[in-house]
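K.L.:
Sequence first, predicted model second:
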Amino acid sequence: MSLVSPLPLRAIAPARLVTASASSQYRHRRHYSQLSQTPSKRPTAPARRQQQHAPSIRCFHATSPAFAMPDPYQTLGVNKNASAAEIKKAYYGLAKKYHPDTNKDAGAKEKFASAQAAYEVLSDAEKKKAFDSYGAGAFDANGGFNPGAAGAGGPGGNPFGGGFGGFGGFGGGAQGAGGFQDINFEDLFGAFTGGRRGRGGGGRRNPFEEQVMVGDNIEVQTNISFLDAAKGVKKDIHITPLVECGSCTGSGLKQGAKRAECKSCGGTGQRVTSMGGFHMSATCGSCGGSGFAIPRGSSCNTCGGDGAVKERKTISIDIPGGVEDGMRLRVNGEGDAPLTGQAASAGTVHGQKGDLYVLIRVASDSKFKRNGSDILHTATIPLTTAVLGGEIKVPTLDGEVMVKVPTGSGTGDRVTLSGMGMKVLSSGRRGGKGDLKVEFRVSMPKYLSVNQRTILEMLADEMGDTHAKRVINPGKWKEEQQAAGSKGSGNTVRDDHSNEGFLKSAWHNLTGQHKHMKDDDDEPKKGSGSA
């Protein structure tokens, strides 16, 4: 549906006298009476000509009805027996030739407006019938159609008669001022720019361009794993698209049958309605805008006149490596075929299938997280490996590899394995790969055994950590041993024995043996004696 407002009055000035409502006429007469100071008298003919030059209506030019209503058949160059399609073809030819945007000649605007006015009459079945029967007499003196005039329906034929001349008078005035109220400019300018793509019955057809009907697109979803998204995979997609009917080859007709002119729109493909001085043009719902329809009983038995039927099929698609979740792949020409049987006239419309869109859903993976073309793996390492360094196994897209852990690694530290990520789909780095980033997470023990705590407390003493909590407190026991040793003889041999006793006692403390070192030294002797 298109709604086009009239152009400014100065754009086109065809010979039309515009009528106004009773109230507006009264206001004009009153305005004139104030100027002439004769309010009770009706203006004479000379005074009426003077009134034309008043600022309020100086843009309207009175002409004789003969000039106001030229023969529309002569204007378009067709005879009275011409069909609606021939009239439309003639009009489009003149509109294309004399349109002000393409023809800069001085008289082009006037000829374009004349073609518009003629087509307005001949494209309307009621106006055309009235003109064929009564000529210009079926129209009012201003060129507007008057269904209530004598011979054109009789008095009272139009409930909206009166000052507006029954919408036709008002419409005629708008036609005289611009004449664009019932023109579908999208189709008109389409003739200047070449063919356009249509989808179904989308508006009035241009007879000078090749119509291409495109079927609807189909969208399906397929699920793949994370590794399939990384490496690529071939998937089978099952769809049920519309395909061209094999019985009628898309025409929608039985063998030997022909299309007929649409009775609803008279072959124009448009239904025009008037409202408030505007003409609103909508695509004919019966023929879909083609101007032709399939007669009853002539439809194809296979497709019912649609020109297409549903068919189950399987399509194999190659999903490239590197696709992300939510991406869509387009497969050209694997969508629905258009319903050419419903809206197309034979020989002027070509069908083109829509496209198939495949929505990719990638499953999450427990080992990897994705960030563009890079992937992240979180590796858990023990406290000792984090402190001392080491080497761990890390999974990749192609198997496991050994990764070195630097000494003193902490939670959040990362190492990067270049070129071991996802494939890159962008045009700038197509064929390349992202990186695999390994992030360390240090596993901290929540519970410690006596030996583990003893070792850690000794490490805290060794590193001078005075803030760590002590439970076993091996440092205090060491101080006591050193103090006891200092009370001995003091020679070097005794000092060496004292140091050796401390280390051995520390070992016994770590292994849970808290006996005196002298008793521990006597154990082998007792054992050998009993043997």
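P.N.:
Arrived safely.

K.L.:
C-alpha from now on. contacts and neighbour counts both.
P.N.:
Fine.

K.L.:
So Gly341 versus Gly215, what's the distance?
P.N.:
Separation of Gly341 from Gly215 (CA to CA, to the nearest Å) stands at 12 Å.

K.L.:
Buried ones in whatever helix or strand Ile237 lives in, by neighbour count?
P.N.:
Assigned by DSSP states H and E, Ile237 belongs to strand 233-239. Neighbour counts over strand 233-239 (16 or more other CA atoms under 10 Å) mark Ile239 as buried.

K.L.:
Name the residues of the top helix by length along the chain that are buried.
P.N.:
Across the chain, the longest stretch assigned as helix under DSSP state H is helix 492-510. Across helix 492-510, burial judged by 16+ other CA under 10 Å covers Asp495, Ser498, Gly501, Phe502, Ser505, Ala506, His508, Asn509, Leu510.

K.L.:
With respect to Leu76, which of the residues you listed is nearest?
P.N.:
Set against Leu76, the nearest of the buried residues of helix 492-510 by CA to CA is Leu510 (114.0 Å).

K.L.:
for comparison:
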Amino acid sequence: MSKRDYYEVLGVDKNASADDIKKAYRQAARKLHPDVNKAADAEDQFKEAKEAYDVLSDDQKRSTYDRHGHVDPNQGFGGGADFNGGGFGDIFDMFFGGGGRQRDPNAPQRGNDLQYSMTIEFKEAIFGKETDITIPRTEDCDTCHGNGAKPGTKPETCTTCKGSGQQEVVQNTAFGRMVNRRVCSTCSGRGQVIKDRCNTCHGSGKVKKQRKIHVKIPAGVDEGAQLRISGEGEPGTRGGPAGDLYIVLRVKAHEFFEREGDDVYCEVPLTFAQAALGDEIEIPTLTEKVKLKIPAGTQTGTYFRLKGKGVPRLRGYGQGDQHVKAVLVTPTNLTEEQKEMLLQFGGSINDTTHSNHQSIFDRLKKAFLGD
């Protein structure tokens, strides 16, 4: 396939200045670099832009191109660059800063964060608790103190990269001399090599240990809450700070209460007589039992609010409320006497005689609630 015009590739005209060409290439490099653009043809377009820039940024090559256009690569330029040797990294360094690639391999590095899932009881989430947990984590080897070398020895500076952690590979191309930087194959980017490895950690400088940590769970936490314990993650390397430990809380369901935010909900069963005649019943709350007055004629599904009997507010003062739902329970296994009274009640429900009405209610109350 014939090559596109280099000016067209970079989107500039033939009178473009060197600065315009450089600016156009920088924009193309940012847009098309394979580390940024994941399109299937991004790499090919990037190579095309790089080839165009290599020619148009060189006064002599640009002059030749302007006179003769594309020529055979063996005659001077036009596709002779080798992009399979890692050249992308150097171009990326040039236009994107390359800070990560130039980082000192021996500089202190922060340790990794850890995550731990912890299951607690419903009321432990409400009122908080203190407990100890044991977590597995990587720590510095006690034998070599984290440097990976056998006691009495120490790591040595890598002779291949001179401690930089990177190798330079020089390539002579049709465009001139190109220098590619790669992770050092001898020390794997560490900048140091260990000749006599520690027998405990086998040169890694790290070992797996079980660590006990004291945890304070604040009152009012809920399902999915995350606690951060600073400095209890993986240790840093070369004197860097440790990471953090994140504890994700899972809360068990309660057999009686359900929670919505700072409020709790529950259901209490009422007999027909209690709902119809009214009553005073004992209700469990999160901390104690309280009396709740049920007015006569209460319908099933009615809610009663117990102010301040909910969850302590995690960020703020006071507590939520408790909401009590009345649920009418239909009696089963009735005796013959109870069935007869219900039949009488059903037959007299429209009876307007107050005395007779009161008499039936009294008998119902006696039958279902006792004296």
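P.N.:
Structure received. Please read these numbers as outputs of a predicted model, since none were measured by experiment.

K.L.:
Tell me how they score on TM after superposing.
P.N.:
The TM-score (TM-score structural alignment, normalised by the length of structure 2) is 0.66; 304 aligned residues with a CA RMSD of 4.4 Å.

K.L.:
coming back round to it: does anything pack onto the longest helix of structure 1? Which helices or strands?
P.N.:
On a contact count with 3 or more CA pairs under 8 Å, 6 or more residues apart in numbering; DSSP states H and E, helix 492-510 of structure 1 meets helix 450-462, helix 474-485, helix 517-530.

K.L.:
Go through those and name the closest to Glu324 of structure 1.
P.N.:
Proximity to Glu324 of structure 1 (CA to CA) singles out helix 450-462 among those, at 46.9 Å.

K.L.:
The closest one vs structure 2 - mean distance after superposition?
P.N.:
With mean CA distance after the TM-score superposition for structure 1, helix 450-462 of structure 1 departs from structure 2 by a mean of 3.2 Å once superposed.

K.L.:
now the angle from the longest helix of structure 1 to helix 450-462?
P.N.:
In terms of direction (axes from the mean of the first three to the mean of the last three CA atoms, to 10 degrees), helix 492-510 of structure 1 departs from helix 450-462 by 130 degrees.

K.L.:
And the strands in the stretch 301-450 of structure 1?
P.N.:
Counting by DSSP state E, counting those that start in this stretch, the stretch 301-450 of structure 1 has these strands, from start to end: 308-310, 313-319, 328-331, 349-352, 356-362, 369-371, 374-382, 390-396, 399-405, 414-417, 436-443.

K.L.:
With the stretch 151-300 of structure 1 instead?
P.N.:
Counting by DSSP E, counting those that start in this stretch, the strands of the stretch 151-300 of structure 1 are 197-198, 211-214, 218-224, 233-239, 242-244, 260-261, 270-275, 278-283, 292-293.

K.L.:
The aligned residue in structure 2 for Gly252 of structure 1: neighbouring residues, count only.
P.N.:
Superposed on structure 2 with TM-score structural alignment, Gly252 of structure 1 falls opposite Gly148. Counted with other CA atoms under 10 Å, residues neighbouring Gly148 of structure 2 total 27.

K.L.:
just Leu56 of structure 2 next, same as before
P.N.:
Using other CA under 10 Å, Leu56 of structure 2 has 25 other residues around it.

K.L.:
Gln319 of structure 2 now?
P.N.:
Residues near Gln319 of structure 2, counting by other CA under 10 Å, number 17.

K.L.:
Which one, of the strands of the stretch 301-450 of structure 1, ends up nearest to Gln52 of structure 1?
P.N.:
The nearest among those, by CA to CA, is strand 349-352 at 52.1 Å.
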